[in-house]
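Student: sequence? don't have it. structure:
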């Protein structure tokens, strides 16, 4: 399990920011359909799979995360859903295959790769410039979590 380095362009998305511990993660997961329903009610099509963008925090502490969907259209004003952009840049990308509860093994593989290669994550004062996951598998189509794929993307420092 080794990441690849990709140059990625900017990606516009609509999302909701939340702070939660892993014990409260059900509240975070509930944002996926909430954002999708808000977009549908405003006639805005999604252009890719749902994403979780991580800003700060770690296991055992509240994690600041934004849950959203990539979009191509501008967003109308909202007090809850906001427009965001995944910034362009070089990313270490790894596809986790299997249950999301086992994603820690893929995070560990990314950290091992970073240590072996001397790469640096784009993090300033404990805040990620961009770290996100794309949930490439639709559970309605493939209900077995052992078959799911999650694309993990960490922005590299320039």
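Tutor: That came through fine. What you are looking at is a predicted structure, and each value in this text was computed from that prediction instead of being measured.

Student: going forward, measure contacts and count neighbours with C-alpha atoms only.
Tutor: Fine.

Student: right, and the helix or strand after the longest helix seen in the chain?
Tutor: Counting by DSSP state H, the longest helix found in the chain is helix 104-117. Note on helix 104-117: by DSSP states H and E, the next helix or strand toward the C-terminus is strand 123-124.

Student: tally of neighbours for the spatially closest residue to residue 63 that is not a sequence neighbour?
Tutor: If the residues on either side of it in the chain are set aside, residue 63 comes closest to residue 57, at 4.2 Å by CA to CA, 6 or more residues apart in numbering. Residue 57 sits with 17 neighbouring residues when counted by other CA atoms under 10 Å.

Student: Verify the stated contact: residue 57 with residue 64.
Tutor: Yes: assessed by CA atoms under 8 Å, residue 57 is found in contact with residue 64 at 6.2 Å.

Student: next, the one to line up against it:
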């Protein structure tokens, strides 16, 4: 049983790259996108204001609609495929997950059940914040999972 909590989140400015991909191509895409975003922030003399994330706008594993991004302290201009965006204000349900990315499915199921059991309406987007990189042992990967609710 995971510890699931609900919070109210403030709007968070971000810089993101939004694209479609297959789940098997996601790790490489995330790494490349984080590299591009980091280089752009460095070019602008800016820093991330929080942990990198990936927003999942659907769960079609062969055509994922993902937004890979960095939270920033204030709205910043985009450049090319890097766009200014934001994580919207509102209620969220979150859980901290420790373990392999490949085994995160049951946590999503548990969170979805928790949302329904509390009489809430699930939102359309889920976010994963990655506290360490895939170089860590799989059982030590720490991920904050957020599901939006109405």
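Tutor: That came in fine, so what should we check first? This is a predicted model, so every value here is computed, not measured.

Student: What span of the second structure is the longest helix of the first structure aligned with?
Tutor: Matched against the second structure by TM-score structural alignment, helix 104-117 of the first structure falls on residues 105-118.

Student: So residue 9 of the second structure sits against residue 93, correct?
Tutor: No: checked against CA under 8 Å, the pair residue 9 of the second structure and residue 93 is beyond contact range at 9.8 Å.

Student: These two: which is more packed in?
Tutor: Legend: neighbour count by other CA under 10 Å for residue 9 of the second structure and residue 93, higher for residue 93 (21 against 14).

Student: Which strand or helix spans that one?
Tutor: strand 90-98.

Student: Show me what that strand is packed up against.
Tutor: On a contact count with 3 or more CA pairs under 8 Å, 6 or more residues apart in numbering; DSSP states H and E, strand 90-98 of the second structure meets strand 4-9, helix 105-117, strand 142-149.

Student: what comes up buried for that strand?
Tutor: Of all the residues in strand 90-98 of the second structure, those buried under the rule 16 or more other CA atoms under 10 Å are 91-97.

Student: try stretch 95-112 of the second structure
Tutor: 95-97, 107-108, 111-112.

Student: Quick one: end-to-end distance for it.
Tutor: 11 Å (CA to CA, to the nearest Å).

Student: and it, how far from the chain's centre?
Tutor: 13 Å (CA atoms, centre = their mean, to the nearest Å).

Student: With residue 34 of the first structure as the reference, measure out to residue 28 of the first structure.
Tutor: 10 Å.

Student: So which of these two has more stuff around it?
Tutor: Comparing residue 28 of the first structure with residue 34 by other CA under 10 Å, the one with more neighbours is residue 28, at 19 against 16.

Student: Shouldn't the more buried one be within a strand?
Tutor: No: assessed with DSSP: H, G, I helix; E, B strand; the rest coil, residue 28 of the first structure is helix; it does not lie in a strand.

Student: what's the neighbour count on the nearest residue in space to it that is not next to it in sequence?
Tutor: Nearest non-adjacent residue to residue 28 of the first structure, counting by CA to CA, 6+ apart: residue 18, 6.8 Å away. Neighbourhood size, residue 18 of the first structure [other CA under 10 Å]: 16.

Student: Help me confirm that residue 18 of the first structure comes into contact with residue 66.
Tutor: Yes: under the criterion of CA under 8 Å, residue 18 of the first structure makes contact with residue 66 at 6.1 Å.

Student: show me the contacts for the equivalent of residue 148 of the second structure over in the first structure.
Tutor: Superposed on the first structure with TM-score structural alignment, residue 148 of the second structure falls opposite residue 155. Neighbouring residues of residue 155 of the first structure by CA atoms under 8 Å, 6 or more residues apart in numbering: 89-92, 121-122, 129-131.

Student: 10 Å - rerun?
Tutor: Residues near residue 155 of the first structure by CA atoms under 10 Å, 6 or more residues apart in numbering: 5-8, 86-93, 120-123, 128-132.

Student: Residue 85 of the first structure now?
Tutor: 10-15, 70-71, 130.

Student: Alright, calling it a day.
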